[in-house]
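Got a predicted structure here, sequence first:
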Amino acid sequence: MCGAELQALPEGVRRVAAALQAAGHPHMPVMLDDAARTAQQAADALGIAVGQIAKSIIFRRKSDDAAVLVITSGDRRVHEKKVDALVGKTGRADAEFVKARTGFSIGGVSPVAHATAPVTLIDRELFRFGVIWAAAGHPHGVFQLRPQDLEALTGAPVVDVVQE
């Protein structure tokens, strides 16, 4: 991407693009014609399996009010007790909390370029796929990566945090 292309993008997508560029990631964000607020919408827009969507779920850790980012496969549901066992008791994060901590609105939370670094966990189910897609800071923005890239970009541990 050149500078002019970046300027036309929403602010959150520009932050994600800059973080990916700084990390030497080969795939820059792309903007979809339709919003991809859910994993199913994103998968439909990209013509891929819903499991290939790396969905970002934000929880609020009760002990210190930290944001906890769980990145899992779009066809899986997070098991909150498994998350709590790893990071401490969590609760739901409302839209205001998500925006304040991440800098992104719900439906566009990227795994990178957060306003405040979250506690991050990557669910191992994403490693079923060679290629995955994640939100890029806006409900229309996504970027391509491999599960191993996600691990390298975030420095997060790979764990089991989904329901059976």
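That came through, no problem. In this text, all values refer to a predicted model and were calculated from it rather than measured experimentally.

C-alpha only now, for contacts and for neighbours.
OK.

Check which helices and strands the lengthiest helix in the chain is in contact with.
Ordering each helix of the chain by length in residues (DSSP state H) puts helix 11-22 first. Applying 3 or more C-alpha pairs under 8 Å, 6 or more residues apart in numbering; DSSP states H and E, one finds that helix 11-22 makes contact with helix 3-7.

which parts of the helix it packs on are buried?
L6 (16 or more other C-alpha atoms under 10 Å).

for that helix, packing partners?
helix 11-22.

So which other helices or strands are in contact with the helix or strand just after the helix it packs on?
Sequence-wise, the next helix or strand downstream of helix 11-22 (DSSP states H and E) is strand 30-31. In terms of contacts (3+ C-alpha pairs under 8 Å, 6+ apart), strand 30-31 is packed against strand 141-145.

just how off-centre is the strand it packs on within its chain?
The chain centre lies 10 Å from the centre of strand 141-145; the measure is C-alpha atoms, centre = their mean, to the nearest Å.

Return the set of buried residues in the following helix or strand past it.
Downstream of strand 141-145, the first helix or strand assigned by DSSP H and E is helix 147-154. Across helix 147-154, burial judged by 16+ other C-alpha under 10 Å covers P147, L150, L153, T154.

Check the gap between the second one and A35 for me.
According to C-alpha to C-alpha, to the nearest Å, L150 and A35 sit 22 Å apart.

What segments of the protein are strands?
With DSSP state E, the ranges of strands along the chain come out as 30-31, 53-61, 67-73, 90-92, 119-123, 132-135, 141-145, 158-159.

which ones are touching A115?
Counting by C-alpha atoms under 8 Å, 6 or more residues apart in numbering, A115 touches A100, R101, T102, G103.

Distance of it relative to A35?
22 Å.

next up, a second structure to put side by side with the first:
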Amino acid sequence: MHPRAAEFAERARERYGVDVEVLEFEAGTETAAAAADALGCETGAIASTIVVSLSGGERDGTLVAAVTSGANRLDLDAVADHFDADAAEMGDPDRICEVVGWSIGGVPPIGHDAALPTAFDPTLTGYDTVYGAAGTPSAVFAVDPERLAELADATVVDLTE
């Protein structure tokens, strides 16, 4: 197992008391479509973690996370409104790695270095099992979506287009 995927599994166990089975794929799972193809599931069952930077207001510069269904596109205006900011934009990859502890393409929905306010796409709750990144662009883990929202301390709210 890749060392970062092993680190993710260890964090899940230590922080949340959850044993996750990490699935790794040679072809990579950087996009929701690639992950769904590798897993043989619907794109909608992929729980993509997108880190966004807020601007304006009291939360200027704050990073937040949105765990969205791979079938949906995140609406940055809705993110800004939800988190009471003037605007929102995709987070800077270097800053995400520095603050969150994971690189783009492998950012898991839980186990970050810093706690992030998190929104959770209600579309994911329509699946029995969803798959989130497990620390690398080629690793995922399976989880019940309601349990994932709970572990991520996420608010279930539709912030998609």
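Received, thanks. Please read these numbers as outputs of a predicted model, since none were measured by experiment.

preserved in structure 2, out of the contacts of A115 of structure 1?
Checking these against structure 2 (both residues aligned by TM-score structural alignment, their matches' C-alpha atoms under 8 Å), the contacts still present are R101, T102, G103.

Need those residues in a markdown table (columns: distance to R60 of structure 1 and neighbour count).
What follows is the kept ones among the contacts of A115 of structure 1, written out as a markdown table (distance: C-alpha to C-alpha, whole Å; neighbours: other C-alpha atoms under 10 Å):
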| residue | distance to R60 of structure 1 | neighbour count |
| --- | --- | --- |
| R101 | 10 | 19 |
| T102 | 12 | 24 |
| G103 | 15 | 21 |
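
Tell me the one of those residues nearest A93 of structure 1?
Of all these, A93 of structure 1 sits closest to R101, with 10.1 Å by C-alpha to C-alpha.

That closest one matches what in structure 2?
Using TM-score structural alignment, the partner of R101 of structure 1 in structure 2 is V99.

same check, this time on A66 of structure 1
For A66 of structure 1, the residue aligned by TM-score structural alignment is T62.

residues in contact with its match?
Here T62 of structure 2 is in contact with S53, L54, S55 (C-alpha under 8 Å, 6+ apart).

next one: L145 of structure 1
Going by C-alpha under 8 Å, 6+ apart, L145 of structure 1 touches H27, V131, I132, W133, A134.

Turn the buried residues of helix 147-154 of structure 1 into CSV, including distance to A17 of structure 1.
Formatted as CSV, those follow (distance: C-alpha to C-alpha, whole Å):
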residue, distance to A17 of structure 1
P147, 18
L150, 14
L153, 13
T154, 15
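
Among the contacts of L145 of structure 1, which one has the most neighbours?
A134 (28 neighbours; other C-alpha atoms under 10 Å).

Isn't E151 of structure 1 up against D123?
No - counting by C-alpha atoms under 8 Å, E151 of structure 1 stays clear of D123, with 10.2 Å between them.

Find the residues that touch each one of these two.
Contacts common to E151 of structure 1 and D123, judged by C-alpha under 8 Å, 6+ apart, are V158.

Check the gap between the equivalent of A34 of structure 2 over in structure 1 and A17 of structure 1 for me.
When structure 1 is aligned by TM-score structural alignment, A34 of structure 2 is paired with Q41. Distance of Q41 of structure 1 to A17 of structure 1, computed by C-alpha to C-alpha: 22 Å.

same deal with Q40 of structure 1?
In this structure, Q40 of structure 1 lies at 23 Å from A17 of structure 1, with C-alpha to C-alpha as the measure.

Buried by neighbour count: which residues of stretch 75-95 of structure 2 qualify?
Applying 16+ other C-alpha under 10 Å to stretch 75-95 of structure 2 flags L76, D77, A78, V79, A80, F83, A85, D86, A87, A88, E89, G91 as buried.

Let me fix that, I meant to ask about stretch 97-108 of structure 2.
Under the neighbour-count criterion of 16+ other C-alpha under 10 Å, stretch 97-108 of structure 2 has C97, V100, G101, W102, S103, I104, G105, G106, V107, P108 buried.

How about the residue nearest to the spatial centre of structure 2: what's its closest non-neighbour residue?
The centroid of structure 2 falls nearest to T49 when counting by C-alpha atoms, centre = their mean (2.0 Å). Excluding the flanking residues, the one nearest T49 of structure 2 by C-alpha to C-alpha, 6 or more residues apart in numbering is V67, at 4.4 Å.

which residues does that neighbour contact?
For V67 of structure 2, the contact set (C-alpha under 8 Å, 6+ apart) comprises A47, S48, T49, I50, P109, T118, A119, F120, D121.
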